[in-house]
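S.K.: What would the 3D arrangement of this be:
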Amino acid sequence: MTKVSEIEVVDDIDQRLMHQYAQGDHSAFEQLYLKHKGPLYRYFVRQIGDKTLAEDLYQETWGRVIKAATSYQSQAKFTTWLYRIAHNLLVDHVRALKPVDNFSELFTEEQDSDGLLPSDKHSPYADAEEQLKASLLKRCIVLLPQVQKEAFLLNIEMGFTAAVIAEIAGVGLEATKSRIRYANQALRECVSEKWQEQNDER
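M.R.: Alright, predicted model coming up:
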């Protein structure tokens, strides 16, 4: 099963839960909250790097979900709808988003093999090198333009397609694809440059 189909299955379940909550089933909302609270909170933290503001926006997002429950339409996928609310709150409340302060390792070996990060898996120091690359990646993500950073994180961490990200951000599909492409290109160049600088200093 692909990542996209898994998201679609989750959305089918979430849509049912949302309708159940709209009809007064509070346990349905509890299931939705427990399922999405971690990823949603990380979305805010990694966008703005301010945990206090992230907590405020996170709570406000759920508040808006509760208020809009009765008007939720089944044709809207829940995850897209949820992150659209979150995206709008970021736009409304944050004029100059701060750098990401906390960014954990997002990349599996499969993603690494696509060329985003330089790699030498045969080195006896591979683990230490991977940690260094993750640190360099974190520093490079901070330098991305905000729209590219958001598109990149939603694509890599959340597994959202470009079409879903376009709907969340309210922009065209081609513009979204360009943001993801430019983000990946910029990160490859940035990490490679900083990696070379580290090697030169050794």
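S.K.: make it CA atoms for all contacts and neighbour counts henceforth
M.R.: Fine.
S.K.: Packing partners of whichever strand or helix holds residue 189?
M.R.: Element membership of residue 189, judged by DSSP states H and E, is helix 173-201. If you count contacts as 3 or more Cα pairs under 8 Å, 6 or more residues apart in numbering; DSSP states H and E, helix 173-201 packs onto helix 126-143, helix 146-156, helix 162-169.
S.K.: this one next, for a side-by-side:
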Amino acid sequence: MREECTDEELMLAYGRGDAHAFDALYTRHRGTLYRFLLRHCRGERASADELFQETWSRVIVARERYRPEAKFTTWLLQIAHNLAIDLMRRHRPQAGSEETELVLRQLDAPETERPDRVLSEFEQRRRLQRALEDLPDEQRTAFVLRMENGLGLEEIAEVTGAGQETVKSRLRYAFAKIRARFAE
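M.R.: Okay, the predicted model is just below:
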């Protein structure tokens, strides 16, 4: 039955005391949330881990006050984004590492692939990771929310607290910079 429920229904059930509903939400969104935070923290796993735990803690605390005014994923990523911004204000994150690229590759890669294809995809991911690291924080966040989390302009605007036109502009600049980086 849990698989049939929407995220919003699960969160409302959790707010009424159904702990199994939280388990279902956590299982559905842990990978997406962690990848988002890892990208946001430029591969610094300790910061991503800290933000991951704090995001879920905030979900737990807010369970009784939750109102499905937006999609659950938008709400969840908005919490994560705000926490990441707070962390960045306290101290600048370090650049991404080779270890991060390997972790991201392992999260997404199918079990059986040809070695030459894995190497090619690894190089493409490495180039993308470097291009993302070079983007200003606002552009990188918009790009990741769009491409990795599949959010639309309105949802990205909601998560980041920016206007839709600002989000469009950030995405346009991010795509242009990444295309230029791959053209090199």
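S.K.: TM-score for these two?
M.R.: The TM-score (TM-score structural alignment, normalised by the length of the second structure) is 0.82; 166 aligned residues with a Cα RMSD of 2.2 Å.
S.K.: how about the helices and strands packed on helix 173-201 of the first structure, which one is nearest residue 193 of the first structure?
M.R.: Closest approach to residue 193 of the first structure among these (Cα to Cα): helix 126-143, 9.8 Å.
S.K.: what's the neighbour count on the residue opposite residue 150 of the first structure in the second structure once aligned?
M.R.: Matched by TM-score structural alignment, residue 150 of the first structure corresponds to residue 141 in the second structure. Number of residues near residue 141 of the second structure (other Cα atoms under 10 Å) recorded here: 24.
S.K.: Which stretch among the helices and strands packed on helix 173-201 of the first structure approaches residue 72 of the first structure most closely?
M.R.: With Cα to Cα as the measure, helix 162-169 is the member of these nearest residue 72 of the first structure (15.6 Å).
S.K.: That closest one vs helix 173-201, what angle?
M.R.: 100 degrees (axes from the mean of the first three to the mean of the last three Cα atoms, to 10 degrees).
S.K.: quick revisit: what would the helices and strands packed on helix 173-201 of the first structure look like in CSV with distance to residue 83 of the first structure?
M.R.: Formatted as CSV, these follow (distance: least, Cα to Cα, whole Å):
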stretch, distance to residue 83 of the first structure
helix 126-143, 20
helix 146-156, 9
helix 162-169, 6
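S.K.: With residue 188 of the first structure as the reference, name the closest of those helices.
M.R.: Closest to residue 188 of the first structure of these is helix 126-143 (Cα to Cα; 8.9 Å).
S.K.: Show me what counts as buried in that closest one.
M.R.: Neighbour-count burial for helix 126-143 of the first structure flags 129-130, 133-134, 136-142 (criterion: 16 or more other Cα atoms under 10 Å).
S.K.: And for stretch 76-86 of the second structure?
M.R.: Across stretch 76-86 of the second structure, burial judged by 16+ other Cα under 10 Å covers 76-85.
S.K.: and that stretch, which stretch of the first structure?
M.R.: Counting by TM-score structural alignment, stretch 76-86 of the second structure corresponds to residues 82-92.
S.K.: what's the mean distance for that stretch versus the second structure?
M.R.: Here the mean offset of stretch 82-92 of the first structure against the second structure after fitting is 0.7 Å, by mean Cα distance after the TM-score superposition for the first structure.
S.K.: hang on, the earlier thing: the nearest residue to the match of residue 150 of the first structure once chain neighbours are set aside: what's it in contact with?
M.R.: Spatial nearest neighbour of residue 141 of the second structure, excluding adjacent residues (Cα to Cα, 6 or more residues apart in numbering): residue 40 at 6.6 Å. Shown in contact with residue 40 of the second structure (Cα atoms under 8 Å, 6 or more residues apart in numbering): 48, 84, 137, 140-141.
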